[in-house]
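Enquirer: Here's my sequence, what's the structure:
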Amino acid sequence: MIKAVIFDMDGLLFDTELLYSEGLIYSASKCGIDMSIEETYHVIGKTTEDAREFYAEYYKDNPKIDGRILVDEQIKYVENILKTVGSKKKPFVDEVLQFLKDNDYKIGLASSGRISDIYNNLEKHGLEHFFDAIASGEEVELGKPNPDVFLLAARKLNIEPKNCLVLEDSLNGVIGANRAGMKSIMIPDLIEPNEIVLSMVEFVGQNLADVILFLKKK
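Expert: Just a heads-up that it's a prediction; the model follows:
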């Protein structure tokens, strides 16, 4: 029985994944590196520290660029835009959150993002009051695709993992939810699901309105 719904943030609640990709491409260009958007997909759903480690290894033989500094510059780029222009909500965010509240589901958020970015996004859109618990990648030792941040969210909600439904846009997020023993639905953003992910999810939706239809049938 589903008692709680746990949301990812970037790419699911807010249209920010492309912004993070743009930040990497911009930062790489300052070092004379022509990074493709596909090269930014490697770290979707990962924590900042995991992204630093990935690109440090990815560019270890390239003297032009330090992968850890690349990610630090990306974060500065993104934070500047989020604090000035702000993020854009994805379709049906308000509707699905209100539906969950009206039907007495617990609502959690499990994001690889930093705590400051999570609250900045939620507060700018007036959404913080919907969430009963928030878990950040900064609070756990291992980020997605490990289950730690999802299990932390479940503990904060006081709900068993088997009674949690995770909403994700990333492959790493779906795998992490599966490892946590939770059901999941994928709403793809930049990356389409592969065969492994398709075997894990309840279904792949077009947008968050599909989640409402799914839960109404339960």
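Enquirer: all contacts plus neighbour counts: C-alpha atoms, from now on.
Expert: Fine.
Enquirer: which residues in this structure form strands?
Expert: With DSSP state E applied, the chain shows strands at 4-7, 106-111, 133-136, 164-168, 183-186, listed in chain order.
Enquirer: Could I get those strands in TSV, plus columns for mean neighbour count and distance to residue 47?
Expert: Shown next, in TSV, are the strands of the chain (neighbours: other Cα atoms under 10 Å; distance: least, Cα to Cα, whole Å):
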stretch	mean neighbour count	distance to residue 47
strand 4-7	24	16
strand 106-111	25	8
strand 133-136	23	9
strand 164-168	27	15
strand 183-186	25	19
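Enquirer: would TSV of those strands with distance to residue 72 be doable?
Expert: Converted to TSV, the strands of the chain look like this (distance: least, Cα to Cα, whole Å):
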stretch	distance to residue 72
strand 4-7	25
strand 106-111	18
strand 133-136	18
strand 164-168	25
strand 183-186	29
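Enquirer: Is it correct that residue 110 is in contact with residue 7?
Expert: Yes: the pair residue 110 and residue 7 qualifies as a contact (Cα atoms under 8 Å) at a distance of 6.0 Å.
Enquirer: if we can go back for a sec, for the strands of the chain, which one sits closest to residue 205?
Expert: Residue 205 sits nearest to strand 183-186 of all these, at 6.2 Å, using Cα to Cα.
Enquirer: So for the longest helix belonging to the chain, what gets flagged as buried?
Expert: Ordering each helix of the chain by length in residues (DSSP state H) puts helix 67-84 first. Using 16 or more other Cα atoms under 10 Å as the test for burial, helix 67-84 gives 67, 68, 70, 71, 72, 73, 74, 75, 77, 78, 79, 82.
Enquirer: now stretch 151-165
Expert: 151, 152, 153, 154, 157, 159, 161, 164, 165.
Enquirer: Could you also give me the structure for this next sequence, so I can compare it with the first?
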Amino acid sequence: MEQIEAVLFDLDGTLIDSEHFYYSNWQPILAEHFDLTITFEDWLALFAGHTLARNVHFLKKNWGIETSEAFMWKETRAAYARADMRTISLMPFAREILQNLHAAGKRIGLVTSSYQTTVDTVLGHHGLLGFFEFFVTREKVVQAKPNAEPYLMATKLMGLAPVNLLAVEDTATGLRAAQDAGLRCVAVSRQAVERARLTSADYMMENLFEVNEMLL
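Expert: The predicted structure follows:
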């Protein structure tokens, strides 16, 4: 794909295998404070890829749970600290695709609904921060995914036309944001529940090795 000059990666579930980490820290909080039990499949189907604000609203709308962003932020951040986010592993072939894209002269950015502290902790631990020109994180935008704002910001930072950019996402939330910004998007997921919601993607892959083969 010679026309592609830059690749914009999502973080959670795309470059890092973080969804089970988030689930394993949210579930005890939901059980202890709200007597709610969800499965990992529930997490993937209902919560993954969304912001804290959306998930707090979703808890109230679907289960009548009265809580606040401030409370859930405090509880989840404390849980993440105890669990140590540095234990989150990379997705298979994440390091290699970044190395290969860099060697091929492709520019790389990160567009995530996670905060910069998460990016710094996890990608910093794995020594990958240097591959990215910039990080569009939650605190840098007003509207997070599925709003197009994060990808519109990334497009502006790259200074390239959308046709020369490719987004790599693993959730319908991210896919919608990228496509609404005018970008082509490759969906990468091994989760059946996500793949069923990603059929509108321009390309569908099971792993980053396949993305690497397509691009290079």
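Enquirer: closest to residue 33 of structure 1 out of the strands of structure 1?
Expert: strand 106-111 (29.0 Å).
Enquirer: mean deviation (superposed) between that closest one and structure 2, please.
Expert: Following the fit onto structure 2, the mean deviation recorded for strand 106-111 of structure 1 is 0.4 Å by mean Cα distance after the TM-score superposition for structure 1.
Enquirer: Tell me the mean distance between stretch 71-79 of structure 1 and structure 2 once they are aligned.
Expert: With structure 2 overlaid, stretch 71-79 of structure 1 shows a mean distance of 3.1 Å (mean Cα distance after the TM-score superposition for structure 1).
Enquirer: Please state the offset of that stretch from the chain centre?
Expert: 17 Å (Cα atoms, centre = their mean, to the nearest Å).
Enquirer: can you list contacts of it?
Expert: Identification of contacts with stretch 71-79 of structure 1 by Cα atoms under 8 Å, 6 or more residues apart in numbering yields 19, 20, 23, 24, 26, 27, 48, 51, 52, 55, 117.
Enquirer: Adding neighbour count and distance to residue 135 of structure 1, write those out as CSV.
Expert: Shown next, in CSV, are the contacts of stretch 71-79 of structure 1 (neighbours: other Cα atoms under 10 Å; distance: Cα to Cα, whole Å):
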residue, neighbour count, distance to residue 135 of structure 1
19, 19, 22
20, 22, 20
23, 24, 24
24, 24, 25
26, 19, 29
27, 24, 28
48, 21, 15
51, 21, 19
52, 20, 21
55, 21, 25
117, 17, 12
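Enquirer: Need these in CSV (columns: distance to residue 186 of structure 1).
Expert: Below are the contacts of stretch 71-79 of structure 1 laid out as CSV (distance: Cα to Cα, whole Å):
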residue, distance to residue 186 of structure 1
19, 20
20, 20
23, 24
24, 24
26, 28
27, 29
48, 22
51, 22
52, 26
55, 26
117, 22
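Enquirer: Farthest pair within those?
Expert: Farthest pair in those (Cα to Cα) is 55 and 117. Separation: 21.5 Å.
Enquirer: For the counterpart of residue 25 of structure 1 in structure 2, give me its contacts.
Expert: Using TM-score structural alignment, the equivalent of residue 25 of structure 1 in structure 2 is residue 27. Residues counted as contacts of residue 27 of structure 2 (Cα under 8 Å, 6+ apart) are 36, 37, 38.
Enquirer: Could you check how far the closest residue to the first one other than its chain neighbours is from residue 67 of structure 2?
Expert: When you say that, I think you mean residue 36 of structure 2. Closest residue to residue 36 of structure 2 apart from its sequence neighbours, by Cα to Cα, 6 or more residues apart in numbering: residue 30 at 5.3 Å. Distance from residue 30 of structure 2 to residue 67 of structure 2, counting by Cα to Cα, to the nearest Å: 10 Å.
Enquirer: Residue 130 of structure 2 now?
Expert: Taking Cα to Cα, one finds residue 130 of structure 2 at 38 Å from residue 67 of structure 2.
Enquirer: more neighbours, these two?
Expert: The neighbour comparison of residue 130 of structure 2 against residue 67 (other Cα atoms under 10 Å) goes to residue 67, with 14 against 10.
Enquirer: ok, for the more buried one, nearest residue in space, not its chain neighbours?
Expert: Going by Cα to Cα, 6+ apart, residue 67 of structure 2 has residue 56 as its nearest residue, at 6.9 Å.
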